[in-house]
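[1] 3D model of this:
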Amino acid sequence: MSVFRDGILDGRVALVTGGATGLGLEIARTLGRHGAKVAICSRKEDNLRPAVDELVSQGIEARYGVCDVRDMAQVERVVAETVEAYGRLDVVVNNAAGNFPAPLTGLSPNGFKAVVDIDLLGTFNVSRAAYDAWLGAHGGSIVNISATIQYTGMALQAHVASAKAAVDALTRTSAIEWGKNGVRVNVVAPGGMTGTEGYSRITAVTGTKTHSPLGRHGTRHEVADAVLFLASDAASYITGATLAVDGGAHLAR
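    Just a heads-up that it's a prediction; the model follows:
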């Protein structure tokens, strides 16, 4: 049972990148269960098709588009298709990300660039395309999925921490520039979340011990609820903010 009122996103349309699996699918499900029509995008149609089938089976109006967020032409096509299909676009969640553990001495320039391109360039591409196609004229909410490892640093994650720090900076800057058009831009910064690909990859190397003062890792549902809050009218006067969802782990790391 959700702590949020049913229908708080009724009449709204949300686009979730990386929405076919893991955290992205949970975010799409949560937004859809609270009234939004949902579009998800990812690079692999084999993942997208069953994800949409799952959402529809749960009573959520959903569609998908195949898209590499690093390619602006593909991004613009998916955004345009979403607006054409649903008649509007109110919420954008930049969730698509790359992550693999690697020490600096074992990290190639191409590996570093790949994560920066997906996380940072992808966030810019989707935000800009959505702004140009709809948000700039009608307002709305952008929620960027970041992390907390850039606050303290973390071994094996230099590429990810660097990309996410840049996403945080992009969020604050776009919040300043686009606020006059009624566009709110915020960050949800998850810590270690069970049931995600990133969690599995990192804990396979580092183990599952948590630094959280709450004594546990988080769940995808808890991150999705934070996104729902920022996307809703409950956060109507919040922009340029970072909501850390890590049980305080970055404070104790």
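[2] okay, CA-based contacts and neighbour counts for the rest of this
    Fine.
[3] centroid residue for the protein?
    By C-alpha atoms, centre = their mean, the chain has its centre lying nearest to Asn95, at 2.5 Å.
[4] which ones are touching Val16?
    Gly24, Ile27, Ala28, Val38, Ala39, Ile40, Cys41, Val92, Val93, Asn94, Asn95 (C-alpha atoms under 8 Å, 6 or more residues apart in numbering).
[5] quick one: it is in a strand?
    Yes - judged by DSSP: H, G, I helix; E, B strand; the rest coil, Val16 forms part of a strand.
[6] check which helix or strand covers Val75.
    helix 72-86 (DSSP states H and E).
[7] circling back: mind putting the contacts of Val16 into JSON lines with distance to Lys164 and secondary structure?
    Formatted as JSON lines, the contacts of Val16 follow (distance: C-alpha to C-alpha, whole Å; DSSP: H, G, I helix; E, B strand; the rest coil):
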{"residue": "Gly24", "distance to Lys164": "17", "secondary structure": "helix"}
{"residue": "Ile27", "distance to Lys164": "19", "secondary structure": "helix"}
{"residue": "Ala28", "distance to Lys164": "21", "secondary structure": "helix"}
{"residue": "Val38", "distance to Lys164": "25", "secondary structure": "strand"}
{"residue": "Ala39", "distance to Lys164": "24", "secondary structure": "strand"}
{"residue": "Ile40", "distance to Lys164": "21", "secondary structure": "strand"}
{"residue": "Cys41", "distance to Lys164": "20", "secondary structure": "strand"}
{"residue": "Val92", "distance to Lys164": "17", "secondary structure": "strand"}
{"residue": "Val93", "distance to Lys164": "15", "secondary structure": "strand"}
{"residue": "Asn94", "distance to Lys164": "12", "secondary structure": "strand"}
{"residue": "Asn95", "distance to Lys164": "11", "secondary structure": "coil"}
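[8] for comparison, sequence B:
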Amino acid sequence: MGSRCPIILLLGDPRPEAFIDFQAWDPRRVGDKVAFITGGGSGIGFRIAEIFMRHGCHTIIASRNLSRVSMAAEKLANATSQRCLPLSMDVRSPTAVMAAVDQALEEFGKIDILINCAAGNFLCPASALSFNAFKTVVDIDTIGTFNVSRVVYEKFFRDHGGVIVNITATLSFRGQVLQVHAGTAKAAVDAMTRHLAVEWGPQNIRVNSLVPGPISGTEGFRRLGKVLREPRAPIKASRPW
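    I've put the predicted structure just below:
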């Protein structure tokens, strides 16, 4: 694999011409592979699915909202001529995860790549954050990442190897207002990634994380956009002097 320019994603634009690919890798590396992508119905997960499928990879995209993920799967299949299986799955429920992974294996016979992209986030000061709201974000981001990784490992990767990519965030790198819940959850995912990489590496399972910054056109950016555009304002407002 030579040194190439990276892929550029124009998120939020579903047109085929919005996909710009500078051949970051040899397409044959994912041809005929099967990728299981949580949170694949929109945003980053959707575009990861599109990239893989345009390079010959079949995908499973899973989300709690079956209607939304089904429409996304239809768009992806029509645009790429590859198979895309939509599944309803709550990453917080091990039972739901096991059922979804079983269905994926029944359909494709294997899973080569797992992308943990399901996440929850919103803006809230720590003083106003309810106990349940904090727990919900940790349950989706952290517990959900472990649940899916653990089930895919048990049902396929342990005996066949595979690749896991956890989508995290820059929120855990430094303190930021209104994001204690998401920053904490993503910091745990970063730690989990390192531990699983060491533990499962000898079994031919590669575990890595991808840490994107703010990306326009995603649901997360729409929710956090004002703060992202004016990141210093809440910091200045919180100063006691």
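[9] and the equivalent of the residue nearest to the centre of structure 1 over in structure 2, what does it touch?
    Using TM-score structural alignment as the criterion, the counterpart of Asn95 of structure 1 in structure 2 is Cys117. Residues in contact with Cys117 of structure 2, defined by C-alpha under 8 Å, 6+ apart, are Ile37, Thr38, Gly39, Gly40, Ile44, Gly45, Asn166, Ile167, Thr168.
[10] out of those, which is nearest to Ile235 of structure 2?
    Thr168 (22.9 Å; C-alpha to C-alpha).
[11] correct me, but that closest one touches Pro214?
    No - with contacts counted by C-alpha atoms under 8 Å, Thr168 of structure 2 stays clear of Pro214, the gap being 11.5 Å.
[12] which among the contacts of Cys117 of structure 2 gets closest to Ala77 of structure 2?
    Gly40 (13.2 Å).
[13] Val93 of structure 1 and Thr208 of structure 1, how far apart?
    From Val93 of structure 1 over to Thr208 of structure 1 the distance is 28 Å, taken as C-alpha to C-alpha, to the nearest Å.
[14] matching residues in structure 1 for the longest helix seen in structure 2?
    The longest helix of structure 2 (DSSP state H) is helix 180-200. The alignment of helix 180-200 of structure 2 onto structure 1 (TM-score structural alignment) spans residues 158-178.
[15] mind listing the helices for structure 2?
    43-54, 66-80, 94-108, 131-138, 144-152, 158-160, 180-200, 219-229, 232-238.
[16] okay if I get those helices as CSV plus mean neighbour count?
    CSV is the format used below for the helices of structure 2 (neighbours: other C-alpha atoms under 10 Å):
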stretch, mean neighbour count
helix 43-54, 23
helix 66-80, 18
helix 94-108, 17
helix 131-138, 16
helix 144-152, 22
helix 158-160, 14
helix 180-200, 19
helix 219-229, 14
helix 232-238, 11
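[17] can you say which of those is nearest to Lys33 of structure 2?
    Per C-alpha to C-alpha, nearest to Lys33 of structure 2 of the helices of structure 2: helix 43-54, 8.8 Å.
[18] what about the closest residue to Glu74 of structure 2 other than its chain neighbours, neighbour count?
    Leaving aside its chain neighbours, Glu74 of structure 2 sits nearest to Cys84 (7.5 Å; criterion: C-alpha to C-alpha, 6 or more residues apart in numbering). The number of residues packed near Cys84 of structure 2 is 26, by other C-alpha atoms under 10 Å.
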